[in-house]
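Novice: please work out how this folds:
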Amino acid sequence: MSQTSPDQVTAGAKPSMSHRQVLEALSGLLLGMFVSMLASTVVSTSLPVIVHDLSGDQAAFTWVITATLLTTAISTPIWGKLADLFNRKLLIQIALTLFVVATAAAGFSQDPGMLIAFRAAQGLGAGGLAALSQVIMADIISPRERGRYMGLFGAVMAVATVGGPLVGGLITDAWGWRWNFFVAIPFAVAALIILQKTLHISPRPKRKVSIDYFGIVLLSVATSLLLIWVTGAGTDYDWWSATTLLMVGGAIVAAVLFVIVELRSKEPLVPLSLFRDATFTLSVVASIATGIAMFGASVFLSQYMQLARGATPTEAGVMTIPMIAGLLLASVGVGALVTKFGRWKPYLIVGAISLTAGSYLLSTIEYDTNFALVSLYMFLLGAGVGMTMQNLVLVVQNTAKPTEIGVASSGVTFFRSLGGTIGVSIMGAALAATVTNLVAGAKDDIAAAIMALGDKAQYWSEQLQSGALPKVSAMPEPLRTLFEDIYAQGISHSFLIAVPFAVVSLLAIVFLPNKPLTRMTTTERLRASEADLATVSVSEGMDAITATAETVKTDAAASATRSAKREDESR
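Specialist: Reported below is the predicted structural model:
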């Protein structure tokens, strides 16, 4: 008996959502993403000021960033697994609430440690928003049609990414940096209300579930040890030391135990069977490099503008617009082309090339590099991220089982966040080491510049000896030029680290299987698979009935033959 085709299933089931219904369902999701991005970007340009005011050093600056990225990376697969088990609408509301409460609490920080702790809590909510938004999109929009809606997400991303640093810079210059952490609260309240009213998702079938608690703990331990080691190596302790041995050894042991637990778990946090799919494995490799470029650029370009070019927070926000323009144009344009032609691989390859070129060119910048060239380099990097980031998730969702969309989507997002966290940690450690060496090498020039300041010499000497991140824009001209050159060299050296990862990403994308995009949403694919299973079950049942009937018929014939034979013998 022939199986039911997907088209027949979807035709006989609940019809697909109309364009208007999709827009209504996306409205709360878009606002939630806007809140997440705004709360993150609004403090990006003011972080050098924040860390300076809290008497933090370069290591503290790096940890303010990596604490959020670390908890985002750890929590993303957890949220993704929960999305396959529980109500996705409720989960994204919980994630949004957690994110905004932690963000607001960060505004009351009194020292770098307190700020880092609240930023870590913020990352727990951010992981949920990152994972669940992708899963819910797959529920209501097919991979082939998703490109037409990527313009909306690109617009939200652009407004938040461009507007956030600008607003953050203005708030910092006008009222102080603490208000940056409160600006997202009214948007969050609106997002929760709209999500409740407009987002309608088919309920998950009720079944007994088990949560992989050991997997969660082991993943957290392995990731945390690795990132803490990368952040402190070379500054707090040597790369080759007992501390390194303990941390790296502990991370390896935890990772091995995690794999063993996942192989035996009924509901694994990250099903290792996903890695049998070449599309998933290669997308993970490519996502790591994308994460390094994306997070590294957002962190260190802001530092470059303020510490190497002497810009204020507001000016730094304006100066990073070329990168956001590249990201927006590439994301929207490629999304429309994917929907129109159904082809995705050429755009991913071009994006990976652009990512590699942008990373390399940014490794050549100096404090006095023509800003038109810096803008071009930023545009190339942004365009590369825009072409690769969302489309890597898209191709994974296109081939993943409908019952594993949550873990598959969050798996790619997890490795992107993990790559970004490791990248920022390594780049931050390299920056701190380079700056320390350059300052030591320019000790005589710095001393001469300070002595030339007259009555202000003691003040600036104390400022530099405090170890806090300097406010370069406020320095006198001779001293300012020296430190702009030092930080420019350190930051450009950091960008060089991203280049080999970008090359690996390009190679992974080249070998991605070029599978066509389906026009079915996750919900429709799930119904189709259930219908196929039911059809097979009915077919098997009919075959069993037919076989039973044939057996009965055969047995009856045999019985009649035996009876006739006995009658003949009796005569």
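Novice: please count neighbours and contacts with C-alpha atoms only from this point.
Specialist: Fine.
Novice: could you tell me how many residues sit around Pro346?
Specialist: Using other C-alpha atoms under 10 Å, Pro346 is surrounded by 13 other residues.
Novice: let me know the helix or strand that it is in.
Specialist: Per DSSP states H and E: Pro346 is located in helix 345-362.
Novice: which is the next helix or strand following that helix?
Specialist: Next along the chain after helix 345-362, taking DSSP H and E as the criterion, comes helix 371-399.
Novice: remind me what that following helix packs against, helices and strands.
Specialist: Secondary-structure packing of helix 371-399 (3 or more C-alpha pairs under 8 Å, 6 or more residues apart in numbering; DSSP states H and E): helix 278-303, helix 321-341, helix 345-362, helix 405-441.
Novice: would you map the helices across the stretch 101-250 of the chain?
Specialist: Along the stretch 101-250 of the chain, counting by DSSP state H, counting those that start in this stretch, helices occupy 112-140, 147-174, 185-198, 213-232, 242-264.
Novice: mind checking which of those helices is nearest Phe300?
Specialist: Of all the helices of the stretch 101-250 of the chain, helix 147-174 sits nearest to Phe300, with 13.7 Å by C-alpha to C-alpha.
Novice: longest helix anywhere in the chain?
Specialist: helix 522-570 (DSSP state H).
Novice: second chain to compare with the first, below:
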Amino acid sequence: MTDTREAAPVATGSRLHLVFGALMLAMLMAALDQTIVATALPRIVGDLGGLSYLSWVVTAYLLAATASTPLWGKLGDIYGRKGIFLGLIVIFLVGSAFSGIAGNIGELIAARAVQGLGGGGLIVVTQAIIADLVSPERRGRYQGVLGGVFGVASVAGPLLGGYFTDNLSWRWVFYINLPIGLVALVLAGVFLNLPRGRQDRPRVDYLGMALLAAGVVCLVLITSLGGTTFPWVSPEIIGLGVASIVLLTAFVMVERRAVDPVLPPALARMPVFALASGIGFLIGFAQFAVLSFLPLFLQVVNGASATASGLLLLPMIIGMIITSVASGQVISRTGRYAVFPIVGTAMVAAGAFLLSTMNSGTSTGLASAYQFLFGLGLGLVSQVLVIAVQNNVRRDDLGAATSGATFFRSIGGSFGVAVFGSLLTSLLATNLTDLATAGRLSTADVATAAAAKNSPTALQALAAPVRDLVTGAYAQSLDTLFLIAAPVAFAGFLLACFLRDGSSS
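Specialist: The predicted structure is shown next:
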């Protein structure tokens, strides 16, 4: 295998710092917009209408970002990452601007899809550019900081969204990207110097790209619509499942014959890539179960406001920052990375298990400790997997390898949210029905309790004894989700035990 140590141009000094600043800003924008819109949705519907299409404001972004992730990585390999990176910033800013000025829900959904095209690419290309700029020995230091930025932005998004919505306008959720993106665009345009791409005029695998994108769209639609818009066992969801299998099977067949495949089959045969992808999928699955539903626990069971629940997530953010940055520093000094995913997945599993023991009487300090442990584990896994893959591929495949590893984590997160969301609905319905059957809740109380999933303040309409019963049902249901996330993360731990230190040689 070609040694990436010699192929990567090494950047140093103030130019590197300015370019890295641009990369951090790009990562900040893309990560924020995965979650920042959530707390603004009720106000958006109040202004634009279209309640029945509300979920598509989130789904459109997720769909475009996930489907395009592998494509941007490959295009960067072919044409050079500077032009692709600058183009992605422009696409993202155009989507942000049109999201901000949207006059109806349809315009907003379309603009969010444009945002997703840019955002999904920015996360991948930003990580690949680091591998272009610095040698393998130094990548950990910078990838660790990027991981910290991603973690902070992902968790802080709802908090910032609520602040903008309450104090300015929901439109500022999108407008805030414009100054950030323009600074990143100028810094990268002036100071980022990268190779222009491959000189052998490769044939772009358009058929493979189309099949992969279509197959991923079907998968994301299954996770977004299954159990909500349509039952899991319905003609629509089954049809999407069959379509995804057919399209992705066709993609694999095309890739085997393609001159320059989107995801080179040789990558899948590399143990480190296969392991990193599997671990990423499982940790993404477990991670988003906690990130998506822990705020609901804090608001419904503990009675925290939306803003307070965001602040209560700070221990998790701090944990992610500490280990993401620290692990990167250690990898840069020692060249060893295999131990971090092993320890990290174990900590994620332990953290999820401890979170499953919480109830309304759990102290804030204890809950914070559980979150901190969970965050420490996440920080040891996500960026380290990217480093492991990058250090074991040829420079010509850096983008494809980076996007592949990121893609599987995104798909895992999508499935995690969908599966755990449906499971929560089922568990909650069972627990509330049991209380109603026992004569402890009225039919009206059950309806109010079910509505609290989308509006926790609805519980304030219930009498105190009834509210205690309902919060208990929520705690029991959510604890089950966290408990299930623990063995999922433990499966990631078992895979991580097979990772071995090493770099391309």
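Novice: hang on, the earlier thing: what packs against the longest helix of the first structure?
Specialist: On a contact count with 3+ C-alpha pairs under 8 Å, 6+ apart, helix 522-570 of the first structure meets helix 6-12, helix 112-140.
Novice: now the angle from the next helix or strand after the first one to helix 147-174?
Specialist: By that I understand helix 6-12 of the first structure. Scanning forward in sequence from helix 6-12 of the first structure by DSSP H and E, the next helix or strand is helix 19-41. With axes from the mean of the first three to the mean of the last three C-alpha atoms, to 10 degrees applied, the angle from helix 19-41 of the first structure to helix 147-174 works out at 30 degrees.
Novice: quick one: furthest residue from the center of the second structure?
Specialist: Most distant residue from the mean C-alpha position of the second structure: Gly439, 42.1 Å away (C-alpha atoms, centre = their mean).
Novice: which SS class is that one?
Specialist: Classification of Gly439 of the second structure using DSSP: H, G, I helix; E, B strand; the rest coil returns coil.
Novice: that older thread, show residues contacting the helix holding Pro346 of the first structure.
Specialist: The list of residues contacting helix 345-362 of the first structure from outside it, by C-alpha atoms under 8 Å, 6 or more residues apart in numbering, reads 290, 293, 334, 374, 377-388, 391, 492, 495-496, 498-499, 502-503, 505-506, 509-510, 512, 514.
Novice: so where in the second structure does that helix end up aligned?
Specialist: Here helix 345-362 of the first structure aligns to the second structure at residues 338-355, judged by TM-score structural alignment.
Novice: list the buried residues of the matching stretch.
Specialist: Buried residues in stretch 338-355 of the second structure, counted by 16 or more other C-alpha atoms under 10 Å: 338-355.
Novice: so how far is the helix holding Pro346 of the first structure off the chain centroid?
Specialist: Distance of helix 345-362 of the first structure from the chain centroid (C-alpha atoms, centre = their mean, to the nearest Å) equals 18 Å.
Novice: same check on stretch 128-148 of the second structure?
Specialist: Worked out by C-alpha atoms, centre = their mean, stretch 128-148 of the second structure lies 19 Å from the chain centre.
Novice: next one: stretch 449-464 of the second structure
Specialist: How far stretch 449-464 of the second structure lies from its chain's middle: 29 Å, per C-alpha atoms, centre = their mean.
Novice: buried ones in that stretch?
Specialist: Buried residues in stretch 449-464 of the second structure, counted by 16+ other C-alpha under 10 Å: Ala449, Ala450, Ala452, Lys453, Pro456, Thr457, Leu459.
Novice: OK, contacts around the second one?
Specialist: What that stands for is Ala450 of the second structure. Applying C-alpha under 8 Å, 6+ apart, the residues near Ala450 of the second structure are Leu428, Ala429.
Novice: and it, which helix or strand is it part of?
Specialist: Assigned by DSSP H and E, Ala450 of the second structure belongs to helix 443-451.
Novice: after that helix, next one along is what?
Specialist: Proceeding N to C from helix 443-451 of the second structure, the next assigned helix or strand is helix 464-496, under DSSP H and E.
Novice: and the angle for that following helix with helix 382-390?
Specialist: Going by the same axes, to 10 degrees, helix 464-496 of the second structure makes 20 degrees with helix 382-390.
Novice: which elements pack onto helix 464-496 of the second structure?
Specialist: On a contact count with 3+ C-alpha pairs under 8 Å, 6+ apart, helix 464-496 of the second structure meets helix 271-300, helix 339-355, helix 398-437.
Novice: could you pull out the buried residues of it?
Specialist: Going by neighbour count (16+ other C-alpha under 10 Å), the buried part of helix 464-496 of the second structure is 466-467, 469-493, 495-496.
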